[in-house]
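Asker: Got a predicted model here, sequence first, then my questions.
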Amino acid sequence: MKAEIINIHTLENYKLAIKREDLLFPDISGNKFRKLKYQIEKILMSDTRTLLTFGGAYSNHIAAVAAAGKKYQFKTIGIIRGEELGGGVSENATLSFAREQGMQLEFISREAYRMKESQTTIDDLKERYGDFYLIPEGGTNALAVKGCEEILTSDDASYDYICISVGTGGTLAGIVSSALPHQQVLGFSALKGTFQKEVVSIYTSNSNYKIVDDYNFGGYAKIDTVLVRFINEFKIAHKIQLDPVYTGKMMYGIYDLMEKQYFKENSRILAIHTGGLQGIAGMNETLKRKKLPRII
């Protein structure tokens, strides 16, 4: 499956295009579709018809898993970080959507959430829910990386740089694995730090990439008026919506690096739009409470 590529006119020394992975499916878009593709196939061929996973209040992964469960008719369970969220699902667009898709939500404390991958926690969950197929927070595992390897196709061979937003590192691992030898992959971390290198090294020995966290805007899901203004101006100029957690930060970083002449002259740059647009509603609620400009 190929995503549409849109050329964007920018500085005269560079040619920038954006690959619209976000348009693949309305509710399972971008890298979330890629990450879930082979995992869904495995579930549909097995006797286990329940998928359990983890996520936060505005998790793209939670929303995508819930939508996949409804579409392909298997049960989904979401273990959500934050006990206090249980009483306000109707006020949270992501969690409301997940519940509407049929996902069973369980809210646990942040302390308990930090232990979510322990064997004790998994055994306890199986005692309560029975057998289930487990996907980690963010969806990254070997099957997810395999799906993300398919983001790049032969149509992308002419690009010198491949840019991708980075969360847990699974999508980046797939891109790095499938990029051609002449291509440099640049990952824009949405979080502080470049710990995702450890994740990439699990799945590929390729070293044709770099992770930068200079554009995380203070950390995961953090945002300010500068980023909001950039996202809104980008939408007006190009008719393309960016999300505030991932792709907005990536595109801001790309533009800044072009201005700083980071890329080689006359380079062709491809930015991957990984979706995540469902999180805008929740972010706008946060911006409203802080009396800051909202994303249009």
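Answerer: Thanks, I have it.

Asker: CA only for contacts and neighbour counts going forward, please
Answerer: Noted.

Asker: Could you report the neighbour count for D256?
Answerer: 13 (other C-alpha atoms under 10 Å).

Asker: Now do the SS call for K291.
Answerer: coil (DSSP: H, G, I helix; E, B strand; the rest coil).

Asker: Can you report how many residues neighbour Y246?
Answerer: Neighbours of Y246 under the rule other C-alpha under 10 Å: 25.

Asker: who's in contact with it?
Answerer: For Y246, the contact set (C-alpha atoms under 8 Å, 6 or more residues apart in numbering) comprises S165, V166, G167, S189, A190, T274, G276.

Asker: So which of the residues you listed are in strands?
Answerer: In strands, judged by DSSP state E, the following of those are found: S165, V166, S189.

Asker: which one of those sits closest to F132?
Answerer: Nearest to F132, judged by C-alpha to C-alpha, of the ones in strands among the contacts of Y246 is V166 at 27.7 Å.

Asker: now the helices for the stretch 1-150 of the chain?
Answerer: Under the criterion DSSP state H, counting those that start in this stretch, the stretch 1-150 of the chain carries helices at the ranges 30-44, 60-72, 93-100, 110-113, 119-129, 142-148.

Asker: structure B:
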Amino acid sequence: MNYTNSPIEKITFNNNSFYIKRDDLLHKDFSGNKARKFYYFLQKDLIGIKKIVSHGSAQSNAMYSLSVLAKIKGTSFDYYVDHIASFLKDNPTGNYKYALENGMNIYEKEVPNNFEDDVLFIKEGGALNEAQFGLKILADEIKIWAEENSIKNLKVFLPSGTGTTALYLQKYLPYEVITCACVGNEEYLKKQFFQLENSNHPKILAKTKKYHFGKLYKEFYEIHLRLLEQTNIKFDLLYDSLGIKLFEEYIRNDNKTSNNYLYIHQGGIIGNESMLQRYKNKYKEL
């Protein structure tokens, strides 16, 4: 099964041309940045591990990816959340639905402080040192592609949650890595960086407007539709709509016409099921 070496395409969106690394095409069940973050555990022989435990939101991409990893490895999977919306409980969809189908046990309570030796605990969103194993492979793929195609003055962009992917890409790439904070603000993202690495951090683009993670914004849905129409590529509604918006602004304001840009598509498409339903419920005209 192919969990590495995704293709790179050149696309045009709103008259801006850039390359896109299609990590959404890695594997139908294990793709995007979570496949990269958890690649270390996929390759590792988890002898003695009977359970994988993690925590986060009830529609997390990491939650679904870990449910796939547990299924592949033949372990059980426990996941802890603060809250599951009653509507979601009654109408399972997206990452929540498919993680349950993979055998996930989900608990609405705090994560235990201690675990037995046969438990593999993975921090929310995959923000852990082991993530750099798979992300170094991603960085190497980008370097080889750029060298083989004589791509000069490359800048790499991707939106961030915990920022782990952007951080380790900057560690292993000779190009500038640029990101934006989707979950919290810029200060939150900087703190996430420092928890893993003390230096060589990616550049963070400041948001011109305050957005709350998970909240519905009609402009995000419209960007999502335009992306699909112009590129024929499905993007994630939570991260990519904001990411592409800020990426476009950056390209427009970048005075160096000799620069080349690479956008990392980090998957997360399964989560669109629940997001699209929420958008249609809120905006009846959609």
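Answerer: Okay, I see it. The structure presented is a predicted model; accordingly, all values stated were derived computationally and were not measured.

Asker: how long is stretch 92-111 of the first structure from one end to the other?
Answerer: For stretch 92-111 of the first structure, the separation between the terminal residues is 22 Å (C-alpha to C-alpha, to the nearest Å).

Asker: can you put the ones in strands among the contacts of Y246 of the first structure in a markdown table and add distance to D22 of the first structure and neighbour count?
Answerer: Formatted as a markdown table, those follow (distance: C-alpha to C-alpha, whole Å; neighbours: other C-alpha atoms under 10 Å):
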| residue | distance to D22 of the first structure | neighbour count |
| --- | --- | --- |
| S165 | 13 | 27 |
| V166 | 15 | 26 |
| S189 | 18 | 28 |
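
Asker: sorry, back to before: and the helices of the stretch 1-150 of the first structure: which comes nearest E285 of the first structure?
Answerer: Judged by C-alpha to C-alpha, the one of these that comes nearest to E285 of the first structure is helix 93-100, at 9.7 Å.

Asker: In terms of secondary structure, what does that closest one contact?
Answerer: helix 60-72, helix 280-289 (3 or more C-alpha pairs under 8 Å, 6 or more residues apart in numbering; DSSP states H and E).

Asker: out of the ones in strands among the contacts of Y246 of the first structure, who's nearest N206 of the first structure?
Answerer: For those, the minimum distance to N206 of the first structure (C-alpha to C-alpha) is 16.9 Å, reached by V166.

Asker: Can you tell me the closest non-neighbouring residue to the closest one?
Answerer: Of all residues not flanking V166 of the first structure in the chain, S189 sits nearest, at 4.5 Å (C-alpha to C-alpha, 6 or more residues apart in numbering).

Asker: That neighbour maps to what in the second structure?
Answerer: When the two structures are superposed using TM-score structural alignment, S189 of the first structure falls opposite A181 in the second structure.

Asker: check contacts around A139 of the second structure.
Answerer: Taking C-alpha under 8 Å, 6+ apart, we find A139 of the second structure in contact with L169, Y172, L173.

Asker: In CSV, list the ones in strands among the contacts of Y246 of the first structure along with distance to D47 of the first structure.
Answerer: As requested, these are exported to CSV (distance: C-alpha to C-alpha, whole Å):
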residue, distance to D47 of the first structure
S165, 35
V166, 33
S189, 37
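
Asker: now, among those residues, which is nearest to H61 of the first structure?
Answerer: Checking these against H61 of the first structure with C-alpha to C-alpha, the nearest one is V166 at 13.7 Å.

Asker: how deep is L286 of the second structure tucked in, by neighbour count?
Answerer: By other C-alpha under 10 Å, 11 other residues sit near L286 of the second structure.

Asker: separation between it and K218 of the second structure?
Answerer: As for L286 of the second structure, its distance to K218 of the second structure is 10 Å (criterion: C-alpha to C-alpha).

Asker: shared neighbours of those two, which are they?
Answerer: Where contact means C-alpha under 8 Å, 6+ apart, the residues bridging L286 of the second structure and K218 through contact with each are Y279.

Asker: mind checking how far the aligned partner of D27 of the first structure in the second structure is from G94 of the second structure?
Answerer: Taking TM-score structural alignment for the superposition, D27 of the first structure sits opposite D29 in the second structure. Spatial separation of D29 of the second structure from G94 of the second structure under the definition C-alpha to C-alpha is 13 Å.

Asker: higher neighbour count, these two?
Answerer: Set side by side, D29 of the second structure and G94 show more neighbours around G94, with 22 against 17, by other C-alpha under 10 Å.

Asker: ok, now which ones touch the equivalent of V166 of the first structure over in the second structure?
Answerer: Under the alignment (TM-score structural alignment), V166 of the first structure maps onto S160 of the second structure. S160 of the second structure is in contact with A166, T179, C180, A181, C182, V183, Y239, counting by C-alpha under 8 Å, 6+ apart.

Asker: got it, and L11 of the first structure?
Answerer: Remark: with contacts taken as C-alpha under 8 Å, 6+ apart, L11 of the first structure is in contact with M258, E259.

Asker: residue ranges for the helices of the stretch 151-296 of the first structure, please.
Answerer: Along the stretch 151-296 of the first structure, the stretches classed as helices by DSSP H, counting those that start in this stretch are 170-178, 196-203, 225-238, 247-259, 280-289.

Asker: what's the closest of those to N7 of the first structure?
Answerer: With C-alpha to C-alpha, the closest approach to N7 of the first structure among the helices of the stretch 151-296 of the first structure belongs to helix 225-238: 9.6 Å.

Asker: From L172 of the first structure, how far off is A144 of the first structure?
Answerer: According to C-alpha to C-alpha, A144 of the first structure stands 11 Å off from L172 of the first structure.

Asker: The two: which is more packed in?
Answerer: Taking other C-alpha under 10 Å, A144 of the first structure and L172 do not tie; L172 has more neighbours (29 against 25).

Asker: Measure how buried the counterpart of I135 of the first structure in the second structure is and give me the count.
Answerer: Here I135 of the first structure is matched to I122 in the second structure, going by TM-score structural alignment. Burial of I122 of the second structure, expressed as a neighbour count using other C-alpha under 10 Å, amounts to 17.

Asker: before we move on, what about I204 of the second structure?
Answerer: Here the number of neighbours of I204 of the second structure (other C-alpha under 10 Å) works out to 20.

Asker: picking up where we left off before, which one of the helices of the stretch 1-150 of the first structure lies closest to D160 of the first structure?
Answerer: Distances from D160 of the first structure to each of the helices of the stretch 1-150 of the first structure were compared by C-alpha to C-alpha, and the smallest falls on helix 142-148, at 19.0 Å.

Asker: re earlier: which one of the helices of the stretch 151-296 of the first structure is the most hemmed in?
Answerer: Between these, the one whose residues have the most neighbours on average, counting mean count of other C-alpha atoms under 10 Å, is helix 170-178 (a mean of 27).
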